[in-house]
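Enquirer: I would like the atomic coordinates for the input below:
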Amino acid sequence: MSKGWENWTASEVEDFQADFLMWYQQEKRNLPWRYNQDPYRIWISEIMLQQTRVDTVIDYFYRFMEEFPTIQDLAKAPEDKLLKVWEGLGYYSRARNLQAAAKQIMEDFEGEFPTTVEDIRSLKGIGPYTAGAISSIAFEITEPAIDGNVMRVVSRLFCIEADIAKASSRTIFDEAMRKIISQTQPGDFNQAMMDLGSSICTPTNPQCEVCPIQQYCQAYQENRQAEFPVKSKKQKPKDVYYVAGIIENQQQEIFLKKRSETGLLANMWLFPLEEINAARYTELQEQYDPAAWDLFSSSNVAEDSPDFFSDQEVIWQKKILGEVKHVFSHLRWHILVFYGRSAAPLTIDGRWVKPDDFPGYVFPKPQQKMLEVFENNLADDKD
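Expert: As a prediction, this is how the structure comes out:
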């Protein structure tokens, strides 16, 4: 593989850095975690920004810093409170890893954020990219921060044909970045790469006409921008099918079930779910028309109880409240939402909760979507 960066002279590298950093100083985004070089703020922002858009993160960042302004506050926070502040951001393991790392800092580093790349990498949930971002921005250590944006920029800059979907390719991009990164302003350089990749050197239709490093870009010179980065197709998420039961008792409380302590959506609260196969999912869609009946009509009781939650004494309405879909990185959930009223105490573990008390519970995105379906039906029923 050709390594174009090896052909750059020291003078060319200096010119490239000067042009790129000048552009960054003029055009850098005004973001709340860039107000200072506090490693704690930088760390929190970088973890939040994983798999999440900047516009979404900003409000969450403000709330998080208000609730947990210091590493000590984060380390000692009740998990339910932490997850509630994180609610809606998804990938909840990120929040748990943050707290685990905060406890590491309190125990192993006397409450002070570590200052070397090796020590930063030792923290729970911190990989090469995050360590590079924190160490370069907070401590001016010459360490690349290589994420998808950076690999896209660098792959076009040098026409790198390595597949960015393969972990083994990271060493190539690491080598290229160490050749061109600023030795005096590594934090600004890494952030310039992030900004360029998110605003100009985009996956499709890059705005090459306004790119500050256009004259250095090999792909631009050869009119091959669309060929980079090279990326093999990602495996499609697996489809999983569920029915959800919104079950109400005579006290107008709704039953919630807590997920297990490990695995997907650990310790989150949801309406009870039962997995079914795709064929049965389709049958239920056809059998229970979502628009056929009013929700709380006495004539709306299913003549034959559906075969889900069959071990519970619940009177189910013969209507689908709605359908919810949610995509995780490896799974695509399809959920048919049903409403029922308990005829006897339930035998599954869970808790009866007044709807007014829902804000005190940590709801993942699928639960929020199911709750919205239920509330929409309540509103329709009152009209």
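
Enquirer: from here on, contacts and neighbour counts on C-alpha atoms
Expert: OK.

Enquirer: residue ranges for the helices of the stretch 51-200 of the chain, please.
Expert: 54-67, 71-76, 79-86, 93-108, 117-121, 128-139, 148-158, 170-180, 186-199 (DSSP state H, counting those that start in this stretch).

Enquirer: please give me the structure for this one as well, since I'd like to look at both together:
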Amino acid sequence: MTFQNELINWYLINKRDLPWRHTNDAYTIWLSEVILQQTRVEQGLPYFNKFLANFPTVSDFASATEAKVLKLWQGLGYYSRGRNMHATAQIVVRDYHGIFPNLHDELIKLKGIGEYTAAAISSFSSGEARAVVDGNVFRVLSRYYGIDTAINSPAGKKEFYALANELLYQDDPALYNQAIMEFGAIQCKPKSPNCTICPLNQTCYAFNHQLVNTLPVKIKKAAQKHRYINYLVCFNDEKVLIRERQAGDIWQHLYDFPSLETIEAYGLDHPVFIEQIKGAFGEDVDFEFVSSKKHLLTHQIIHLQFFILKNYIFNFSKQKELNWVSLNKVDELPQPKVIHDFIQEYFYKQKME
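Expert: Model (predicted):
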């Protein structure tokens, strides 16, 4: 039996029942593919359901505010995906009369849609013969064929894409693409796959040469940058002082508290840090350390400290980005997950006491 037939037979028995597999609607498939980028199915499925319920058509998505899109996206990470989806929905309504394209060469023109996503949507919605190559496919091909070229190198991508297209099952490209992706997700897993029950183990190079834990090869990324952000939380009865983050940094157009960024974690015994707080909030300001958190992003590790301020003063004309917002209203605004968690843990705990 061929490699392709083995995968398809395995898939027909073992596939998960996922809602986007019951449709060939390009818009619905686009929602699922973008939401699941760099996201596990278990985490992404509730977001897919939430987006489809709020935006059943691409026109509904296009007419939404960016704030609503980001609020629904809250907690999923990589917020540029949500912003790109919003822009793409508007382009589809404007340039494609609200009909989501289902062919690769049109899809690749849309914002936030790269080679993988264009191939996936076109394959699953129209049956176009395009190999879909994601991390799962890289892993299956690398292990089965014993390829040690780094999957995140230009040479590796070229080699794997060529092989994937050569192997593509022309009679049913969509079925084969789903099969190899699902096989990598739940059988040929990154860590501790159960190779003894794998239908491909007799002919798998990695299994037969004890290289399962070695392949695929990936070039190590540069060390993550550490950042230290100190949130200065001011509240007054049922209101809290917040600001909208601007372009050019993490969490663009999400809402958080006023903050000071330092070169390391400073405590309230650090004179420079104290002077910075007083410079922004007045000489008589009182401050209390509440909690610290660590937040991991792709290229950055964010070290966060939260301080509650009292007896503060500030000049709204000089700090125009700051606004008083009621706690109920804050709930409606898109926030970084760390801010949402802090509000839940601190403000509502205070309210209950």
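
Enquirer: returning to what we had before: out of the helices of the stretch 51-200 of structure 1, flag the one nearest I276 of structure 1.
Expert: The closest of these to I276 of structure 1 is helix 93-108. By CA to CA, the value is 26.5 Å.

Enquirer: what angle sits between that closest one and helix 79-86?
Expert: Interaxial angle, helix 93-108 of structure 1 versus helix 79-86 (axes from the mean of the first three to the mean of the last three CA atoms, to 10 degrees): 130 degrees.

Enquirer: which residue numbers in structure 2 go with helix 93-108 of structure 1?
Expert: Using TM-score structural alignment, the residues of structure 2 aligned to helix 93-108 of structure 1 are 80-95.

Enquirer: likewise stretch 138-152 of structure 1?
Expert: Aligning stretch 138-152 of structure 1 against structure 2 (TM-score structural alignment) gives residues 125-139.

Enquirer: again with stretch 51-70 of structure 1
Expert: Aligned using TM-score structural alignment, stretch 51-70 of structure 1 spans residues 38-57 in structure 2.

Enquirer: How much space separates the residue mapped onto N14 of structure 2 from structure 1 from T56 of structure 1?
Expert: Aligned counterpart of N14 of structure 2 in structure 1: E27 (TM-score structural alignment). If you measure E27 of structure 1 against T56 of structure 1 using CA to CA, to the nearest Å, the figure is 21 Å.

Enquirer: for N190 of structure 1, same thing?
Expert: 21 Å.

Enquirer: Compare neighbour counts for those two and give me the winner.
Expert: With neighbours defined as other CA atoms under 10 Å, N190 of structure 1 and T56 compare such that N190 has more, 25 against 13.

Enquirer: Give me the aligned partner of the more buried one over in structure 2.
Expert: Aligned partner of N190 of structure 1 by TM-score structural alignment: N177.

Enquirer: One more: D307 of structure 1?
Expert: Per TM-score structural alignment, D307 of structure 1 is aligned with Q276.

Enquirer: and that match, what element?
Expert: Using DSSP states H and E, the element containing Q276 of structure 2 is helix 271-281.

Enquirer: Can you give the distance from that helix to the centre of its chain?
Expert: Offset of helix 271-281 of structure 2 from its chain centre (CA atoms, centre = their mean, to the nearest Å): 35 Å.

Enquirer: packing partners for the next helix or strand after that helix?
Expert: Next along the chain after helix 271-281 of structure 2, taking DSSP H and E as the criterion, comes strand 286-296. Strand 286-296 of structure 2 sits against strand 300-310, with contacts defined as 3 or more CA pairs under 8 Å, 6 or more residues apart in numbering; DSSP states H and E.

Enquirer: residue contacts, the residue lying closest to L82 of structure 1 once chain neighbours are set aside?
Expert: Nearest non-adjacent residue to L82 of structure 1, counting by CA to CA, 6 or more residues apart in numbering: A95, 7.2 Å away. With contacts defined as CA atoms under 8 Å, 6 or more residues apart in numbering, A95 of structure 1 is in contact with 82-83, 86.
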